[in-house]
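Colleague: Predicted structure and sequence below. I'll ask about it afterward.
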Amino acid sequence: MLLEKTATGFTLSLDGCEILRHAADNPALFAGRGEERMDMYRGNFDIEDYVVERVALAHAEVEGDTIRLSNAPGQPVRLVLTVEGDSLLLAAPDASINRLWLRTVAGKDEHVWGGGEQMSYFDLRGRRFPLWTSEPGVGRDKTTEITFQSDVTGKAGGDYYNTNYPQPTYISSRRYALHVDTTAYAVFDFRRETFHEVEVWEVPEKIEFFAADTFRDLVGKLSLRFGRQPELPEWVYGGAIIGLKDGKTSFERLEKIRAAGVKVSGLWCEDWVGLRHTSFGARLFWDWVGNEERYPHLRQKIAELADENIRFLGYVNPYLCVDGSLFPEAEASGYFATDAEGKTALVDFGEFDCGVVDFTNPDAAAWFAERVIGENMLDYGLSGWMADFGEYLPIDVKLANGVDAKRMHNAWPTLWAEVNARAVASRGKTGEALFFMRAGYTGVQAHCPLLWGGDQSVDFSRHDGLVTVISGALSSGLLGNAYHHSDIGGYTSLFGNVRTAELLMRWAEMAAFTPVMRSHEGNRPRDNLQIDQDEVVLAHFARMTAIYVHLAPYLKVLSAEAAETGLPVQRPFFLHHEDDRATYAIQDAYLYGADLLVAPVWRAGETERTVYLPKGARWVHVWSGAAHEGGREVTVAAPLGQPPVFYRAGAAHEKLFADIGTL
């Protein structure tokens, strides 16, 4: 990093790339104060800020590696920047500052990616992205009826920027990355032509910069900084993880599914803990103990499945219901977050209350890892689980570490992931047990072995349907999350919106070319088509699992590569074709490793797709065998069962890829 003094300011460059340009008449830093209003309603947030002060820190005094900033010459120093390695250290002598705005240099044709897991837009340029972990919202498009209905009935509509997994890190097509070391509410604003603006609701201790000659090397550096996942468990390659929540009937349905030729690696039963019946319908009983009334002889069943190379997976979240067996134990030990009066803070989840296990208390975190996950889940025989609700920390509770819950809210998913990973490590099962999370923040990569895309709607919608999973995989993958997957068929069914057979089949086609295939019955199983309720759907699903298993040798190579280099399994085209700028904004197709190109059909009724093929390779269509030179668009037939997939001619696994068309 090079700091250079100028006539009225300074410039800051990294490997020859100018990142900051500050002058008295064009300042790069602003500071001030704000008064925020935050309202939370079941994981959804209404947030606004009243800016009391925003002042340009126009005057800069540069001495060595230190920059002192003030409003004007002769005024008190309000902010001090120190260049240390490839980072900027920040300190504020003015304790009143609780807002900071930083402007970085932007290029006219620059592309920007990252921001955590972004579901609507992969290229962030031209838009503003608040970074706050929350429910992503239902519909996520304020112009649609479903989003409107969700807003009116439950304040749950969401918008394009809402995400379970934000992260204050972006990657520029100028081959550098910026990361803000903060857990405070932040905003990335990429709407201006000449600068990007980073807003942080505190003075962060550090802003880190990364640069590399190639995007692949840059991704490698970020994965080293944030953490890398182990290789996928060997058992995963055996087929799909089948999600059923039908009590003991789940085992009978699994046998029917297997008899239809479906390759199965696991049975995932969210309801392994039993159900609670409310006016809203059946809900899981949030007491993390196997319920052998709903699942008789469950431990024996788990062992029998294991004998057939099928693993059993469950569900857990960081809450404990007040009428469960674990609540009194945790409360007696003081393991819950508290309210203003020092009593256990209770959260209403709709006709039942829960306590929040306080993971800032080391004893509480250790207890949950050992007592709940270690004893009740791993020792019971579970090989994996959904680790849900990391984004739900209420912002008004009191925590053991004394830090304001507003500051801990973004940090919570990473703490939650760490508790799960600690339990897995305690049993020597890292790289063997597989838990998956939708919530995330900086550092979750070091603990969570697998992301899932959250609760998409059961449809083809642009901002909440099948296509959003691709953008989520690509954006999070650039930041060190090697493995991503989704609920096959989507999850959220509201206001008459239900699955179609076409949706289930198209989603399964995409899932066959992702690290993990996993089905889900959705939030309203009885209202929605399931894979075992339609013979055509079931036969199609079986064939897609055969393709997934067929590609296991290739996926194993990609998994090893991810552990070694940090490269994700699903990759944006430009990661291997960075000289082809036509690839920079593509978000509805991806490379599966370097050698397979996958362009899922994501619009209803579509039976052909036009696909851009990157320059520098010949691409072979797996279904027709036709070869195409890269650097242009091609239109191919895409009937059900033949999603647009191409392989790179001359690839090491060329024979394996060519044989996809015979399955």
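Modeller: Yes, it's here. Numbers count the residues shown, from 1 in each chain.

Colleague: From here on, just use CA atoms for contacts and neighbour counts.
Modeller: Will do.

Colleague: need the strands for the stretch 501-650 of the chain, in chain order.
Modeller: Per DSSP state E, counting those that start in this stretch, the stretch 501-650 of the chain carries strands over the ranges 570-571, 590-592, 596-598, 608-613, 618-621, 627-629, 632-637, 645-648.

Colleague: what residues does the fourth one touch?
Modeller: Identification of contacts with strand 608-613 by Cα atoms under 8 Å, 6 or more residues apart in numbering yields 599, 601, 619, 629-639, 644.

Colleague: Equivalent analysis for the fifth one, please.
Modeller: Taking contacts as Cα under 8 Å, 6+ apart, the residues outside strand 618-621 that touch it are 613, 626-630, 644-649.

Colleague: alright, now check it against this:
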Amino acid sequence: MWPAWLSARLLSQSPVTLTNADVSSLASSRPSLAYDLGHGFSLTWSANPSQLVITGNNDTIFASNGNFNMTEVNVDICQKQTVTEIGTSHGSDTPSVTVKGDLLECGNSTATTKYTLSFGVPPGFQDRVAFQLEVFRASNSPTANTSQPLTKIYLTHESHASEDFYGFGAQASFASLKNQTVHILSREQGVGRGDQPATSTADAAADFAGGNAFTTYTAIPQYITTDARVVYLLEQYIAYASFDLSSPHAVRVRYGGRAVGGHVTRGTDVLDAGAVLGIQGGQDKVMRFVEQGLENGVDCPIAAVRLQDWTGTHFQEARYNDPDLYPDWTTFVQTLRSKHDVHTLSYVNTFLADTGTKPDKPKRNLVLEASKLSYLIRNSTTNSTLIVSSGADMTADFLDVTNEKTRDWFASVLQYTPVTLDVSLYNAANALTYHNQYPRDWAQLQHNIVTDLNKASDAVVFHRSAAFLSNRYMNLFWAGDHNTNWGRNDGIQSVVPVMVHMGFSGFPQQHGDIGGYTNVLTPAPPDGNVTRSAELLGRWGELAAVSSAVFRSHEGSIPSCAAYGWPLLRAPVVYHTADQRSRRVVHESFYLADLYVAPVVAPGMPRLSVYLPGGENEVYAGGQHVEVRAPYGQPAIFVVNNATSDELECLWDL
């Protein structure tokens, strides 16, 4: 039987069951076909057993046999698949192989559905194989079936029970993603993400505001496995997708469009700063904190201040407040630089708040200007600007950066597109399809701005929301707004998993807010509150000192040595893929170049039980747990094999 490795979905009502597809007539006439793809890659199709296999360097790299809460509904999936043609093309420097066929029994549709699946080595990338899949109606199909358009495609390839998966962007709650279904949708990550009581408290304030273990600012359609297998979708395929890793023997990719492409490859192994103070309260307070820090002789020099209240403040569920916090902004910024060699960072996003109701009205009302110029996202149903809520008493308009004039008018960010059918964009037909591209557009816009100002070498631009290839336009990733607690899904324990998976996703330099950000105060008993203790702040500082490219504090919501693009922070599985325990300790320990670090991420722990991965050290042998002292201010850090490498020396320089 030809395996069900490809299928399509129609937009209609009656559900069907996906089964193995029929054997095509081609199978009986040509039981086995082999093609050379060039650069050491080959493609083989066999009828018995029915299988499509791509190999490279004698290894199998691909084999096929058979606040947005996304709910997937799969109806009218085509039940049968045939192969009618396999052929080669030499239109480029390397040959390509194209498989063509039909998808049959697609619900109650009588239309003929066809597919084309091509494989070849992409120009400029001789270490991987590209695939391109398209599903379409036959030209002679009945026009009456236009009411049942093709909306999604599925692509399945082989895995095995012991293959573990990493990557997919900022994933905070898991070590390996095996046995999970990962949704590729950038959104607000939520408050708590499953940690209680923060999640239920946030959900009570706004629908799904707490999120879950998969909600994330940065979702990337890419993964790397313990078999050193890499799969990713190309940058133009940005529609909503999901990767179902729940089967022990297969990966099933669901893509929200009729065409998709990507790359697959397999390697030989998984790998073939100063402080930034987050301060609020105006220029007098900022200057006082900087000078106090310098006078007290802090061990780590102050490199910058991050002033997110530079545009004023907004107290939720209270009143607007726009005090004159920085009356001499330009002079103040220059004084910090010239007198103390301290740079200034600020926070900018795409939310525009209507300032017309403020007691002390600012000089410009950006909402009014943008509305008159038609630079805001609109609701096509009501024919009005779209208002987005981030909680009680927190509403804003959204800039439409698909309009080039909007970009020119306001260098800002649209990080999260509202995903509803009545969202109207200037230059995008479908909000759901375009949604995941916004973070990359914003990163590129900021990159272009600092480049045009000739400030690229003097600027640090970091984002907490990103998309595939956003790393082209940023030099630092921000792990996001964590809860100020010890939580596994959204507290201190979630920081290292985010950095690990982002590292696997191609973002080598990262950092997080020291101490977290989100505080929650509730009328419930005190144990329902999320507040930061002195111990948590100290332990978080220890973690940041040995994990982050930048050491940056945060007040809370209530007031480079990465060769070959390898991530600065590396999970133990990077070096010990065969060690099953190394695949599971991502929350507990990690490598920082030639250091092995076991941070304290739970309260009241003066000692730690630390797992040392396989290998030998003159003090500790690998492959065992050891108990070590880790008193406050002294995290458990091991030097690997008496390392004296240049990479380790670079860490000391930082």
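Modeller: Right, received. Where do you want to start? Quantities reported herein were computed from a predicted structural model and do not represent experimental measurements.

Colleague: Just the TM-score for the two chains, thanks.
Modeller: Taking TM-score structural alignment, normalised by the length of the second structure as the basis, the two superposed chains have a TM-score of 0.79; 554 aligned residues with a Cα RMSD of 2.8 Å.

Colleague: thinking again about what came up before, could you dump the strands of the stretch 501-650 of the first structure to JSON lines with mean neighbour count and distance to residue 131 of the first structure?
Modeller: As requested, the strands of the stretch 501-650 of the first structure are exported to JSON lines (neighbours: other Cα atoms under 10 Å; distance: least, Cα to Cα, whole Å):
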{"stretch": "strand 570-571", "mean neighbour count": "26", "distance to residue 131 of the first structure": "23"}
{"stretch": "strand 590-592", "mean neighbour count": "24", "distance to residue 131 of the first structure": "25"}
{"stretch": "strand 596-598", "mean neighbour count": "24", "distance to residue 131 of the first structure": "29"}
{"stretch": "strand 608-613", "mean neighbour count": "18", "distance to residue 131 of the first structure": "31"}
{"stretch": "strand 618-621", "mean neighbour count": "22", "distance to residue 131 of the first structure": "38"}
{"stretch": "strand 627-629", "mean neighbour count": "16", "distance to residue 131 of the first structure": "40"}
{"stretch": "strand 632-637", "mean neighbour count": "14", "distance to residue 131 of the first structure": "35"}
{"stretch": "strand 645-648", "mean neighbour count": "25", "distance to residue 131 of the first structure": "34"}
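
Colleague: so which of those gets nearest residue 353 of the first structure?
Modeller: strand 570-571 (39.5 Å; Cα to Cα).

Colleague: count of neighbours near the closest residue to residue 71 of the first structure other than its chain neighbours?
Modeller: Nearest residue to residue 71 of the first structure, sequence neighbours excluded (Cα to Cα, 6 or more residues apart in numbering): residue 57, at 4.5 Å. Residue 57 of the first structure has 24 neighbours, counted by other Cα atoms under 10 Å.

Colleague: Surely residue 57 of the first structure is in contact with residue 69?
Modeller: Yes - using Cα atoms under 8 Å, residue 57 of the first structure is in contact with residue 69, at 5.7 Å.

Colleague: Identify the contacts common to those two.
Modeller: Contact criterion Cα under 8 Å, 6+ apart; residues shared by residue 57 of the first structure and residue 69: residue 78.

Colleague: circling back to that earlier point, OK, contacts around the residue nearest to residue 71 of the first structure?
Modeller: 27-31, 69-72, 78.
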